[in-house]
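Visitor: coords below, sequence missing:
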């Protein structure tokens, strides 16, 4: 894992699950869809991304501060959602840390939800 970026686990994460990924893109489709799934499956925050490469900001949810890039999970599924656009200089180290974490957790499949620009 990159020394500049770390995935911090708040709870135990089972191995061998599938994962959804929603990162800001065209129209925010991935973020909206992933957040909707997290809400309706009542998934809990199990980890977050910590890095000095990311903007210094906090997301407030239910009056509590949270990291803008979080991983949610239950006993069947994981979901990574970012509520910020990841800066270009941070994109590679952040994704490398996430991929390293995914490999350690033996994630079976990763589904990246996103939009496609149309003229």
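Guide: Sure thing, it's come through. Treat the numbers as computed from the prediction; the structure is a model and nothing was measured.
Visitor: Please count neighbours and contacts with C-alpha atoms only from this point.
Guide: Will do.
Visitor: helix or strand for residue 102, which one?
Guide: helix 88-104 (DSSP states H and E).
Visitor: Now the element after the lengthiest strand in the chain, going C-ward?
Guide: When the chain is parsed with DSSP state E, its longest strand is strand 44-51. Downstream of strand 44-51, the next assigned helix or strand under DSSP H and E is strand 59-61.
Visitor: okay, which residue is most central for this structure?
Guide: Nearest to the mean C-alpha position of the chain, by C-alpha atoms, centre = their mean, lies residue 80 at 2.5 Å.
Visitor: Confirm it sits in a helix?
Guide: No: counting by DSSP: H, G, I helix; E, B strand; the rest coil, residue 80 is not found in a helix; it is strand.
Visitor: wouldn't it be in contact with residue 24 here?
Guide: No: judged on C-alpha atoms under 8 Å, residue 80 makes no contact with residue 24 at a distance of 11.5 Å.
Visitor: what residues are shared contacts of these two?
Guide: Contact with both residue 80 and residue 24 is made by no residue, according to C-alpha atoms under 8 Å, 6 or more residues apart in numbering.
Visitor: Can you point out the buried residues in the helix or strand following the helix holding residue 102?
Guide: Using DSSP H and E, the helix or strand that follows helix 88-104 in sequence is strand 110-113. For strand 110-113, a neighbour-count test (16 or more other C-alpha atoms under 10 Å) marks 110, 113 as buried.
Visitor: ok, second structure coming up, stack it against the first:
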């Protein structure tokens, strides 16, 4: 059985939702966690789905338990964030999408799905961000300077499952992919997604200096999860370039 249990009512109009399932480079996870922290977002709802990992998490300085997949809300910015403390399989992500589909439509929620795009070679350049769209998402990308992908590719893992569901059901959604180092958590890629994609689409001012200033700390605290995601394979959200005759 799938359900969303609202903990704290938050007044939202036509909110944008930022998805933060762990994936390659933990790009979406870092971006989601950063938004929840810097915007001091409200723990709005708990997500319960049969295929989600049966686990309970807890936060620093808090003796209360919580579900590992949660929704946070910010009424001022009309923003939702999906925060996940656990890797999620594509099957679980598909069930999640089906679970919240009616709610998305009733509440006029527009999801932004984020994935790391494995960088082909080391570089000191700022991470490139690319955008794709389902439904009327192309109009949202027009608000940004995010370009179309330069190569053909495929999105796998939970983010791929969510985008597949959006495509199959004609749900308006945007996919944002940032070049990242697949071996480690990549705060620079998360910053690029927030600055180039999330901020202009959601029309929200996102302070991002902390991501650069605390990059080493973020990498240390999330390296264990990053290693687990590399081992999970198909459970890890990632965008991949497809080469001719691959």
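Guide: Cool, got the structure. For clarity, every value in this text was computed on a predicted model and none was experimentally measured.
Visitor: What does the superposition give as a TM-score?
Guide: TM-score of the superposed chains, computed with TM-score structural alignment, normalised by the length of the first structure, equals 0.85; 115 aligned residues with a C-alpha RMSD of 1.6 Å.
Visitor: Does residue 23 of the first structure touch residue 79 like I think?
Guide: No: applying C-alpha under 8 Å as the test, residue 23 of the first structure and residue 79 come out as separate, 10.7 Å apart.
Visitor: Pick out whichever of those two has more residues nearby.
Guide: Using other C-alpha atoms under 10 Å, the more surrounded residue of residue 23 of the first structure and residue 79 is residue 79, with 25 against 22.
Visitor: which residues sit in contact with the residue nearest to the centre of the first structure?
Guide: By C-alpha under 8 Å, 6+ apart, the neighbours of residue 80 of the first structure are 19-23, 34, 69-72.
Visitor: among these, who's most crowded?
Guide: Going by other C-alpha under 10 Å, residue 71 tops these with 26 neighbours.
Visitor: Excluding chain neighbours, what is closest to that one?
Guide: Distances taken as C-alpha to C-alpha, 6 or more residues apart in numbering place residue 80 nearest to residue 71 of the first structure, at 4.3 Å, with adjacent residues excluded.
Visitor: Could you identify the residue of the second structure that aligns with the residue nearest to the centre of the first structure?
Guide: Aligned counterpart of residue 80 of the first structure in the second structure: residue 82 (TM-score structural alignment).
Visitor: For the second structure, which segments count as strands?
Guide: Remark: strands assigned in the second structure by DSSP E are 3-6, 16-20, 42-48, 57-58, 65-66, 69-74, 79-84, 110-118, 129-134, 153-156, 173-180, 238-241.
Visitor: okay, the ones you listed in CSV with distance to residue 230 of the second structure next?
Guide: Conversion of these to CSV gives the following (distance: least, C-alpha to C-alpha, whole Å):
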stretch, distance to residue 230 of the second structure
strand 3-6, 29
strand 16-20, 17
strand 42-48, 25
strand 57-58, 22
strand 65-66, 26
strand 69-74, 20
strand 79-84, 17
strand 110-118, 12
strand 129-134, 21
strand 153-156, 13
strand 173-180, 13
strand 238-241, 10
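Visitor: Residue 90 of the second structure: which of those strands is closest?
Guide: Nearest to residue 90 of the second structure among these is strand 153-156; the distance by C-alpha to C-alpha comes to 8.0 Å.
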